[in-house]
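J.: Mind looking at a prediction? Sequence and model below.
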Amino acid sequence: MSLTLKITSLFVRTLAKPIANTIKRNAHEHERFRKLCVRFAQSLHRLDMRMRLGLLQDPAVIDRQIAKEVAQAEAARKRAQIPTVKTEAQMKAEEAMSAKEKESIKKKAEAAHKPPRIRPLSEAKAIETGANFVSETFIFAVGIGVIVFEQWRQRRKAQNQRSDLEDKLEDLQNELNSVKAELAEVKVRHAPEPNSTKLLGFWKGSSGSPDSEKESKESKPRAKPVSVASSPPGQQQPEKEKEEKTKQP
């Protein structure tokens, strides 16, 4: 919870107390509001008393009380009687008496647990109770309103953050798609044509490169130098004369 909201909630709660006191004072001064508070306080008092008496008048509790009283009555009667052999008529009479005692005890317990008449509150007490209830309800409603507003504010903040994040992701995705499209266009523009690549390969294959020529030259066997034997001077002179004759016209 932010500091501003804490201060605001504290201010609202502090302001709610004098408003509650004003409600109490108006309950004593204004006739219509006083009647409304008295009627509401009496209804609340009757509901409270019925709930309390309903808890006390639990059927299981009543049955346990009746069984307890019947057992106590039979134990007292047995203690008062002298142990003798009983006839069948005496036994039937005792059974009838025990049944009557059970009925009387049950009626007595039901009469004792019958919901009594609820006495209404006095006017002053009813006014005070109604005014207190209205003022406390107002303070409680203010507190609930502050909590609900804080929850709504946090939820709205989270939704705004989520929407901002989604917008950023969408922008990034759009930028990525545009970059991919531009990259594809650049690849298409600078891609070599298939016919030109074939012709270029054919031209390179037909005209040997200088490197290949060098390799072919290096691979050819070199001619061995022929050693000219030295001839005698008599043989070399006629050859020179023949060459000079051929050179002359």
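T.: Received, thanks.

J.: When you work out contacts or count neighbours from here on, use the C-alpha atoms and nothing else.
T.: OK.

J.: to the chain's geometric centre, what's the distance from stretch 120-134?
T.: 45 Å (CA atoms, centre = their mean, to the nearest Å).

J.: Ok, stretch 129-143 next?
T.: Shown here is stretch 129-143, whose average C-alpha point lies 33 Å from the average C-alpha point of the whole chain (CA atoms, centre = their mean).

J.: okay, now the one to match up with it:
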Amino acid sequence: MYRRLAARYRSALTPFRKLPRPRSLTQHHSSSPLSRDHHISWPTGSQPRLAMVSLPLFKIAALFVRHISKYGANHIKHQAHEHPRFRAFAAKYGQVIHQINMRLSVATMRNAEAVQKAKEKAETPTVKTEDQVRREEELKAKYGTTPRESHPTKEPPKSIWRRKFRALPEAKAVDLFADVIGDAFILAIATGLVTYEYWRTSQKPDKNKEMIKELEKQVEELKQRGEEFEEAEKKQRERVRLIEEALRAFKDPKTKQPLLATPAA
């Protein structure tokens, strides 16, 4: 019976069975799973490896499409001269574009201060001499009006945006409209490619976020394993304490001494 108790005591003192570790943990770690200097390795499927850089096929295709769009713009310009209806449409709206360009040019080159000074100078009243008054009275008595009254000066249009500039020849108007439409076609193609590239990039998963999630998952696993180790250690200590108390209760029939000595205080 004593041998049986001693064997149970030796088995209780042996280290408890190690719990399985998560697959993502390192093979070499410290004794404490929650130590600060504990090293966490990368997951098996996401370890950084040297790999061949893939070709930017989309960017190459985008450059090719942009190059092809120039030929499309040239085709539009050619059709603007060859197609009768398209030519009439281009000539009409080419004149509109010409008027807008001229008004913008005049508006940007116009000196507002000089215009205001000229307007104030024209509105300033002048004092006439006696000879000028006498001559005007003679002309008014002879012809009934003065030259200034018979030929009043025309005031320039007040707004630049209401002015009408001289129209372009039909060929130049068609060329202007064709250039604008061709550039707009190339710009539309480039805008579509950039928009699609942005959408395609936004649909891809963020590698940094995935890595952070994986690390957070590993930390949670480590905390869980640490709690399991602490709980198993508490159970082991309680088991050893109960066995020691049982051994102290039994005495050797020969020596009348307990099988396990009481520890010194």
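T.: The structure has been received and is ready for your questions. All values derive from a computational prediction rather than experimental measurement.

J.: With both chains overlaid, what TM-score comes out?
T.: Between these two chains, after superposing, the TM-score reads 0.53 (TM-score structural alignment, normalised by the length of structure 1); 181 aligned residues with a CA RMSD of 4.2 Å.

J.: And H81 of structure 2, what's its match in structure 1?
T.: Residue correspondence, TM-score structural alignment: H81 of structure 2 in this structure matches H28 in structure 1.

J.: Not counting residues beside it along the chain, what's closest to its match?
T.: Taking CA to CA, 6 or more residues apart in numbering, and ignoring the residues beside it in sequence, H28 of structure 1 has R34 as its nearest neighbour in space, at 6.1 Å.

J.: sorry, back to before: distance of the match of H81 of structure 2 relative to S196 of structure 1?
T.: Using CA to CA, to the nearest Å, we find H28 of structure 1 at a distance of 107 Å from S196 of structure 1.

J.: With Q237 of structure 1 instead?
T.: Counting by CA to CA, the gap between Q237 of structure 1 and S196 of structure 1 amounts to 67 Å.

J.: now F133 of structure 1
T.: Summarising the geometry, the distance separating F133 of structure 1 from S196 of structure 1, computed by CA to CA, is 97 Å.

J.: ok, now F140 of structure 1?
T.: When distances are taken as CA to CA, F140 of structure 1 and S196 of structure 1 turn out to be 87 Å apart.

J.: can you check K245 of structure 1 too?
T.: Per CA to CA, K245 of structure 1 is found 63 Å from S196 of structure 1.

J.: Check R119 of structure 1 too.
T.: Distance of R119 of structure 1 to S196 of structure 1, given as CA to CA: 113 Å.

J.: Structure 1: helices as residue ranges?
T.: Taking DSSP state H as the criterion, structure 1 carries its helices at 3-29, 31-56, 59-80, 88-112, 123-190, 194-206, 210-219, 233-247.

J.: need those in TSV with mean neighbour count, can you?
T.: As requested, the helices of structure 1 are exported to TSV (neighbours: other CA atoms under 10 Å):
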stretch	mean neighbour count
helix 3-29	15
helix 31-56	16
helix 59-80	13
helix 88-112	13
helix 123-190	14
helix 194-206	10
helix 210-219	10
helix 233-247	10
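
J.: Can you pull up the most central residue in structure 1?
T.: Central residue check for structure 1 by CA atoms, centre = their mean: the C-alpha nearest the mean position is that of R155, 11.1 Å away.

J.: so how far is K6 of structure 1 from that residue?
T.: R155 of structure 1 is 17 Å from K6 of structure 1, where distance means CA to CA.

J.: what's the answer for A181 of structure 1, then?
T.: A181 of structure 1 is 52 Å from K6 of structure 1, where distance means CA to CA.

J.: And the residue nearest to H28 of structure 1, how close does it get to A41 of structure 1?
T.: When R34 of structure 1 is compared with A41 of structure 1 (using CA to CA), they lie 10 Å apart.

J.: what residues are shared contacts of those two?
T.: Each of I127 lies in contact with both R34 of structure 1 and A41 under the rule CA atoms under 8 Å, 6 or more residues apart in numbering.

J.: List the contacts of T129 of structure 1.
T.: Residues counted as contacts of T129 of structure 1 (CA under 8 Å, 6+ apart) are 37, 41.

J.: Under the alignment, what does it map to in structure 2?
T.: Counting by TM-score structural alignment, T129 of structure 1 lines up with L176 in structure 2.

J.: Also F138 of structure 1?
T.: Matched across to structure 2, F138 of structure 1 falls on F185, judged by TM-score structural alignment.

J.: list the contacts for its match?
T.: 69, 72-73 are the contacts of F185 of structure 2 under CA under 8 Å, 6+ apart.
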